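In: sharing a sequence plus its predicted fold:
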Amino acid sequence: MPEIIQSICILDDDSSVLSSLQQLLDSDGFAARTFDNPDRFLAYAQEHAVTLVLLDVWMPGTNGIEVQERLHEFSPGTRVIVMTGREEARVRDAAMESGAFAFLVKPFDDEAFLTLVHSAVDGGS
């Protein structure tokens, strides 16, 4: 079972996604903090060590790629799993070029998702 000291954050503007991912992570022994606002997440991440962020691409006012780039300016070691409801090659390429650990299209398989989270928090590639 993972250690609770791993800090996982979820950033998505959809409350149902936040809730379901938090429950899924909780069921596997992870504690996750949720955010529905990019600025609140970035403010939190500036003050706390974040191991992994699960980051939605399409949010009002900004997009996940911009958030990822801003995050890596002050926290380059934070791993990012980018999530989106739309498969777009240019978005995937931008996310991976900006240093994303992985790129997922919603909906995704729970077991594959948890395997990816374990790999990210354990420092895998």
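Out: Nice, I can see it. Residues are numbered from 1 along each chain as shown.
In: all contacts plus neighbour counts: C-alpha atoms, from now on.
Out: OK.
In: so residue 54, which of the three states?
Out: Per DSSP: H, G, I helix; E, B strand; the rest coil, the secondary structure class of residue 54 is strand.
In: that one contacts residue 13, doesn't it?
Out: No: at 12.0 Å, residue 54 does not count as touching residue 13 under the criterion of C-alpha atoms under 8 Å.
In: okay, the two: which has more neighbours?
Out: residue 54 (24 against 18; other C-alpha atoms under 10 Å).
In: this is the comparison structure:
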Amino acid sequence: MTVPRPKILSLDDNQLLNSMRQKVLAMAGFDCDVADTAEQAFAMARASRYDALLLDYYLPGTNGIEVAQNMKPLQPKTPIILVTGEELYERSDAVHDYLVKGEGPQALIAKLHSAVSPATVNPKAKHAVAH
């Protein structure tokens, strides 16, 4: 039986960056859904369970910390990684980890592997592996 791939939701208003992130994560063994707006990400989070969320900090009309705080009730056990173009001094308990975009794909993959432990992987996926 194949091991299920961790399911990631990436929110970034830069569609090219989202597309590249989706491809990199697929090659690293993750399934990655992408959202271009906070509204789209909320709809996806209501419809599906994710093993980790990647949220851009700078978003039209909001920011990643606000999205993370509003996302927690929808995905309470899902770790959130805030992705930003520069070092942030604003922090939130809703955010599991932070990543500066210039750190590259290896840093992103390492942070996801750290965040997506066997205890956090989608319970439906764990059940499928156990049987």
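Out: Nice, thanks for sending it over. Please read these numbers as outputs of a predicted model, since none were measured by experiment.
In: fetch the TM-score of the aligned pair.
Out: After superposition, the two chains reach a TM-score of 0.85 (TM-score structural alignment, normalised by the length of the first structure), with 118 aligned residues with a C-alpha RMSD of 1.8 Å.
In: show me where the second structure has strands.
Out: In the second structure, the segments counted as strands under DSSP state E are 7-11, 31-35, 52-56, 58-59, 62-63, 80-84, 97-100.
In: residues in the first structure aligned with the last one?
Out: When strand 97-100 of the second structure is aligned against the first structure using TM-score structural alignment, it corresponds to residues 102-105.
In: what is the neighbour count of residue 15 of the second structure?
Out: Neighbours of residue 15 of the second structure (other C-alpha under 10 Å): 13.
In: if I pick it, what's in contact with it?
Out: For residue 15 of the second structure, the contacting residues are residue 36, by C-alpha atoms under 8 Å, 6 or more residues apart in numbering.
In: centre-most residue in the first structure?
Out: Central residue of the first structure (C-alpha atoms, centre = their mean): residue 54, 1.2 Å from the mean position.
In: against residue 8 of the first structure, how distant is that one?
Out: Separation of residue 54 of the first structure from residue 8 of the first structure (C-alpha to C-alpha, to the nearest Å): 8 Å.
In: now residue 81 of the first structure
Out: For residue 81 of the first structure, the distance to residue 8 of the first structure - C-alpha to C-alpha - is 11 Å.
In: what's the overlap in contacts for these two?
Out: 52, 53, 54.
In: quick one: which of those residues is nearest to residue 33 of the first structure?
Out: residue 53 (9.4 Å; C-alpha to C-alpha).
In: report how many residues lie close to the closest one.
Out: Residues near residue 53 of the first structure, counting by other C-alpha under 10 Å: 27.
In: with residue 99 of the first structure instead?
Out: By the criterion of other C-alpha under 10 Å, residue 99 of the first structure has 18 neighbours.
In: okay, buried residues for stretch 29-46 of the first structure please.
Out: 30, 31, 32, 34, 35, 36, 38, 41, 42, 45 (16 or more other C-alpha atoms under 10 Å).
In: enumerate every residue touching the fifth one.
Out: Contact criterion C-alpha under 8 Å, 6+ apart gives 9, 10, 11, 12, 13, 18, 41 as the residues in contact with residue 35 of the first structure.
In: can you do 7 Å?
Out: 10, 11, 12, 41 (C-alpha atoms under 7 Å, 6 or more residues apart in numbering).
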